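Q: Sequence and computational prediction follow.
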Amino acid sequence: MLRIAVVGSGPSGCYTAQSLVQLGQGVHVDVLDRLPCPYGLVRYGVAPDHEKIKSLQNALRMVLEHERVRFLGAVPVGPGGVSCARLRELYHAVVYCVGAAADRRLGIPGEDLPGSWSATEFVSWYSAHPDAVDGEFVRGARSAVVIGVGNVAVDVARMLVRGTAELSGTDIPQAALDTLAAGRVADVHMVGRRGPSQARFTTKELRELGALPDTAVLVEPAELALDPAYRDPSGLPGAQRRNVEVLRGWAGRPAPEAARRLRVRFFLRPVELTADADGHVGAVRFERTRPDGSGGVTGTGRYEEMRAGLVLRSVGYRGVPLEGLPFDAASGTVPHRAGRVLRAGAVAPGEYVAGWIKRGPTGVIGTNRPCAKETVTSLLADTPTLLRRDVPACDPLGALRAEGVEPVEWAGWRAIERAEAELGASLGRRVVKLPDWESLLAAARTATD
């Protein structure tokens, strides 16, 4: 029997476990997660109003309920938890699927002013992540600036203008729903430093902005025209061409009357966040950019200021080092060869990576499937070597418990699900997420096998 630990229960971890039990005979997999809940960014990153995408949890559930797969939540790996070295003692192999947990920074003055948040912090708050800060995100703000033009930027901009009626049927925590319902944000600016043909959002998410109730989506035709590919999009790849076509449609129509306005801006690079009289963020100063002919942009020396009582920074993610594993700081990934971890350029038998920590924060959820399969193919090819390793014959769960770790098993997760359904019913809603460690672990303790 080959005993494998997969660290991380998001899509990359679940797809890795799935490939292991599908392609490997007699392989048993423990999927470990620092959180008591599975599914990673599908639970804590996908916006609550995107229920179709969130339904992917049903497919991931089938993986974690496989007879040769076991979910062990609330098991931190690294400092303060189980070390990578200890996992290597307990399992024939370990696959790290830990994602890219850190936000990229703008590196400009005023970035840390009160009222300036990373988009990840905002997403964690409205997604009820137990580590989320209890921030006063909207704080009476009338205007907000979202820096970035990827799908996360689209998500947070959309959530700022969503009405209570559309969100109350989702699993958004009650405190976030109440705060957003009481918010007064009427103007949202979503701003990119490059042009519309280089924006990272997908067309489906972009189109969705145009269907928001009582919200006018506005674009600046003159800004769009700065992009040569906007004038003639025929040579663009399909996804970018469709994005440009959507923006063309918005540019060519009269501005509709609406209570809220969502402005999509391009060729503006943030250079400074400035404070209001209370020391809170009050505005963002941008430099106008123009294409440099090589796919990038260059500054023009002309500036524009946008008032903003809230700034959400959505400029990408990067991986963080995990104690005990090599790390390439330049790429934010673990060095590897087809998923095999490299130490000083040589393969480290029994250590593997998949997902963003392997390839960087690229692709969509489905991209994790072939990425995981490549890693598993490498791992299974190493089976003769792995089986020669001397690992304890006893169940690793017993060893973890002996060292003070008390995992939340699948029954505990199911108890959390029941508690969230009961909370929703008590509020006259459907399922409502439990928002903190205390309530999650208390619910898990009610589990019965």
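A: Perfect, I can see it now.

Q: C-alpha from now on. contacts and neighbour counts both.
A: OK.

Q: For residue 215, which residues are in contact?
A: Residues in contact with residue 215 (CA atoms under 8 Å, 6 or more residues apart in numbering) are 161, 258-262.

Q: I'd like the distance between it and residue 261.
A: Distance, residue 215 to residue 261, using CA to CA, to the nearest Å: 5 Å.

Q: same question, residue 21
A: Residue 21 sits 50 Å away from residue 261 when distances are taken as CA to CA.

Q: what do you get for residue 104?
A: Distance of residue 104 to residue 261, given as CA to CA: 27 Å.

Q: and what of residue 371?
A: Here residue 371 is placed at a distance of 40 Å from residue 261 (CA to CA).

Q: Repeat that for residue 61.
A: Computed as CA to CA, the residue 61 to residue 261 distance reads 39 Å.

Q: higher neighbour count, residue 104 and residue 261?
A: Taking neighbours as other CA atoms under 10 Å, residue 104 and residue 261 compare with residue 261 leading, 21 against 14.

Q: Check whether the more buried one sits in a helix, strand or coil.
A: Following DSSP: H, G, I helix; E, B strand; the rest coil, residue 261 is assigned to strand.

Q: second one coming, line it up with the first:
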Amino acid sequence: MSDRPLSVAVIGAGPAGIYAADILSKSDIKASIDLYERLPAPFGLVRYGVAPDHPRIKQIIVALYKILQRGDIRLIGNVTVGEDITIEEMQEHYDAIIIATGADRDAPLDIPGVDLEGCYGAADFVFWYDGHPDYPREWPLDATEVAVIGAGNVALDVARMLAKHPDDLLVTEIPENVEKGLRESRVTDVHVFARRGPAQVKFTPLELRELGKVPDVDVIVYEEDFDFDDGSQEAINTSNQTKQIVTTLTDWVMREEEFTASRRIHLHMMQAPVEILGTDRVEGVRMERTELTGDGSVRGTGNYIDYPVQAVYRAVGYFSSPITGLPFDDVRGVVPNVEGRVIVPGGDHLPGVYATGWIKRGPVGLIGSTKSDARETITHLVDDAKAGKLERADDFATGGEAMMALLDDRGVRYTTWEGWEVLEQFEKTLGETQGRERIKVVERDTMTAVSRGEEHDGKLY
């Protein structure tokens, strides 16, 4: 290896990308690291995928903030790789590229009726209420009865945000347009559907317990949806998390008090979606009753139940998007790789290209998995560097300066870490005027102008 630092680009400034950059920066090889982000602000799904009433989860941002605040990892935001600059151009100026773009769209639900008006992807709704700059400022909330299909934390987030009263969200950082939209909501009942039983749902215990604490919202669980087989009992006996979830659900179903809240969340289990009903727009959802087969999986029974709803939210998982210039598995929704080394058709490693996070393994696992993922990927990158597989000529231009010059030439208004600190303070100042910690700036052009100290809509930031 030469004495010059390895020049590395990380694409995606969410937890996966930041952890990978951090682990590389602490490895036993010298590296110059540039962190590219499509949005003007960093932190990915922690900023734009976590419900605003979950401040504990958002504390992850504090840890990520400390990593980037050190200054040894350069943030280059508001840059879309594949459009503003190409993978080929990056390969000319970096020794290695790490793909950490995560999962940014809804996984498909292949049943009739998903194209009806009133059927939405949960990810789209999450991005709306989290103030994602690339999503509409308004959201249709004219349904009184809503179905949420899915049995994970995103389904619970969507149900809770639909049912929760806006006044109870004013302590959070929800944008003003979201508060206004939620105040106009007509929802009274949200039905959450899980295909399997109480021992198989994918909620975390904390998320589930918090659902029962939402003011003026009753959580209703149905006794006929409870069933356990040998696989269920094994899961309860071997997983404390599963045991806690089953205990909470059982406690709820055994309650005898009357339901008096103005809004209700109904948790249905042992029901699989068959069809979304309606002619021009959603009028209902048809579910098939399922039964456990012994190992915790289920099969259909041929018994159907129709629920009258006017909107359906698909919360069946996230799905990654391809990057122009890189291979992509359209079925699994990942960049093909072996332990983080990106491969081309035929199985050969694409030299100098790596993946980490959900774009590497699919949208499963929490922050702990993301860290171990990054560690595996960086271990292979470091091994390849030591083996001389990543080096270029000594006069090879280091990435950041060359790429920022190219972005300047193209008029791309990229943002920096210093710009993010300015934007963050701006959001906190907006919040102070209403006694809140922060109010998110939503519009991309405004975010960029604030970050760069530019003029926008007649204002100089």
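A: Right, received. Where do you want to start? This structure is a prediction, so every number in the text was calculated from the model and none was measured.

Q: quick one: the strands in the stretch 101-250 of the second structure?
A: Ranges of strands within the stretch 101-250 of the second structure are 105-106, 119-121, 145-149, 189-193, 217-221, based on DSSP state E, counting those that start in this stretch.

Q: would you list those in JSON lines and tack on distance to residue 353 of the second structure?
A: Formatted as JSON lines, the strands of the stretch 101-250 of the second structure follow (distance: least, CA to CA, whole Å):
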{"stretch": "strand 105-106", "distance to residue 353 of the second structure": "23"}
{"stretch": "strand 119-121", "distance to residue 353 of the second structure": "31"}
{"stretch": "strand 145-149", "distance to residue 353 of the second structure": "36"}
{"stretch": "strand 189-193", "distance to residue 353 of the second structure": "40"}
{"stretch": "strand 217-221", "distance to residue 353 of the second structure": "47"}
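
Q: Mean neighbour count, the ones you listed: which tops it?
A: strand 145-149 (a mean of 26; mean count of other CA atoms under 10 Å).

Q: next one: stretch 10-23 of the second structure to chain centre, how far?
A: Stretch 10-23 of the second structure sits 15 Å away from the centroid of its parent chain (CA atoms, centre = their mean, to the nearest Å).

Q: If you could redo that for stretch 66-77 of the second structure, that was the one I meant.
A: Its chain's C-alpha centre and that of stretch 66-77 of the second structure lie 21 Å apart, by CA atoms, centre = their mean.

Q: Specify, as a residue range, where that stretch falls in the first structure.
A: Stretch 66-77 of the second structure corresponds to residues 62-73 in the first structure, going by TM-score structural alignment.

Q: Straight-line length of the matching stretch, end to end?
A: 17 Å.

Q: residue ranges for the helices of the stretch 1-150 of the second structure, please.
A: Listed in chain order, the helices of the stretch 1-150 of the second structure (DSSP state H, counting those that start in this stretch) span 15-25, 44-48, 55-58, 60-69, 87-93, 122-129.

Q: Find me the equivalent region of the fifth one in the first structure.
A: The reference is to helix 87-93 of the second structure. Helix 87-93 of the second structure maps onto residues 84-90 of the first structure, going by TM-score structural alignment.

Q: helices or strands up against the longest helix along the first structure?
A: Across the first structure, the longest stretch assigned as helix under DSSP state H is helix 410-426. Packing partners of helix 410-426 of the first structure (3 or more CA pairs under 8 Å, 6 or more residues apart in numbering; DSSP states H and E): strand 69-72, helix 437-444.

Q: Go through the ones you listed and pick out the most buried.
A: strand 69-72 (a mean of 24).

Q: mean deviation of it from the second structure?
A: Taken over the aligned residues, the distance from strand 69-72 of the first structure to the second structure averages 0.6 Å (mean CA distance after the TM-score superposition for the first structure).

Q: other SSEs contacting that strand?
A: Packing partners of strand 69-72 of the first structure (3+ CA pairs under 8 Å, 6+ apart): strand 27-32, helix 56-64, helix 410-426.

Q: could the ones you listed be laid out in a markdown table, adding distance to residue 144 of the first structure and mean neighbour count?
A: A markdown table is the format used below for those (distance: least, CA to CA, whole Å; neighbours: other CA atoms under 10 Å):
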| stretch | distance to residue 144 of the first structure | mean neighbour count |
| --- | --- | --- |
| strand 27-32 | 38 | 23 |
| helix 56-64 | 31 | 16 |
| helix 410-426 | 30 | 19 |
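
Q: Nice, that's everything, thank you.
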